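> The following comprises the amino acid sequence and a computationally predicted model.
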Amino acid sequence: MNITSIIAIYALVWIMTAFVSLPFGIKTHDEAGIAKIPGQADSAPANFQPGKLVMRASIIAAVLTGIYVLNYIYGWVGADTINLAEDLLAEPS
């Protein structure tokens, strides 16, 4: 596997991880007990910390990309392993 492929996979996994972990740990102003600014949406976050989000997404994406690359090298799980159609359509013995 080329290094450019690994970087591209890491970037895709990082984006997905960032979007999935975005709502965790966020509180609205009502939940945090902070006064809202006039005109502010009720759902606006009061404690958004982008640095924490970047670190969390980077660590998780690095681990997931590492597992993906190791699976590519050693072939632990392949298309033949996950053939659900064959398992579901097999006649019982």
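Okay, I see it.

> from here on, contacts and neighbour counts on C-alpha atoms
Noted.

> got a list of what A18 touches?
By C-alpha atoms under 8 Å, 6 or more residues apart in numbering, A18 lies in contact with L53, V54, R56, A57.

> what distance separates stretch 38-48 from the centre of its chain?
25 Å (C-alpha atoms, centre = their mean, to the nearest Å).

> ugh, typo on my part, it should be stretch 44-52
Worked out by C-alpha atoms, centre = their mean, stretch 44-52 lies 18 Å from the chain centre.

> ok, now stretch 15-23?
Using C-alpha atoms, centre = their mean, the offset of stretch 15-23 from its chain centre is 5 Å.

> which one of the contacts of A18 is nearest K36?
L53 (23.3 Å; C-alpha to C-alpha).

> And here is the other one:
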Amino acid sequence: MKWTSALAIFTLFWVFSAFFVLPFHGRRSSDDDEPLVAGQDRGAPARFRPGRVVLQMTIVAAVAFVLYFTAYVNGWADPDVLTGRA
């Protein structure tokens, strides 16, 4: 696998990991800590930390990529078999 293909696959895993990370981020709502600001949703997190979200996304994407790469190297995820060419 070329390094550009690996980078593209890792980027896809990184973007898709947002769907797994964001629902678990900010479990405490704004009502718990501070009064609501005009226009603020009651379910919005009290403090949004984008750096923490990016770190969690990177960890999830790295684990998923390692699993995929292991399957690719061992032939478990052979592109020819998956597309029906073999």
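That came through fine. Owing to the predicted nature of the structure, the values given are computational and were not obtained by experimental measurement.

> rewinding a little: out of the contacts of A18 of the first structure, who's the most crowded?
Most neighbours among the contacts of A18 of the first structure, by other C-alpha atoms under 10 Å: A57, with 22 neighbours.

> How about the contacts made by the counterpart of that residue in the second structure?
Structural alignment places A57 of the first structure opposite M57 in the second structure (criterion: TM-score structural alignment). By C-alpha under 8 Å, 6+ apart, the contact set of M57 of the second structure is W14, V15, S17, A18, V21.

> give me the element M57 of the second structure is part of.
helix 50-73 (DSSP states H and E).

> Regarding G26 of the second structure, what is its secondary structure?
coil (DSSP: H, G, I helix; E, B strand; the rest coil).

> Next up, the contacts around it.
Counted by C-alpha under 8 Å, 6+ apart, G26 of the second structure has contacts A44, P45, A46, R47, F48.

> try 7 Å
P45, A46, F48 (C-alpha atoms under 7 Å, 6 or more residues apart in numbering).

> next one: R42 of the second structure
With contact taken as C-alpha under 7 Å, 6+ apart, R42 of the second structure is in contact with S29, S30, D31.

> now swap in S29 of the second structure and tell me
Contact analysis of S29 of the second structure by C-alpha under 7 Å, 6+ apart lists R42, G43, A44, P45, A46.
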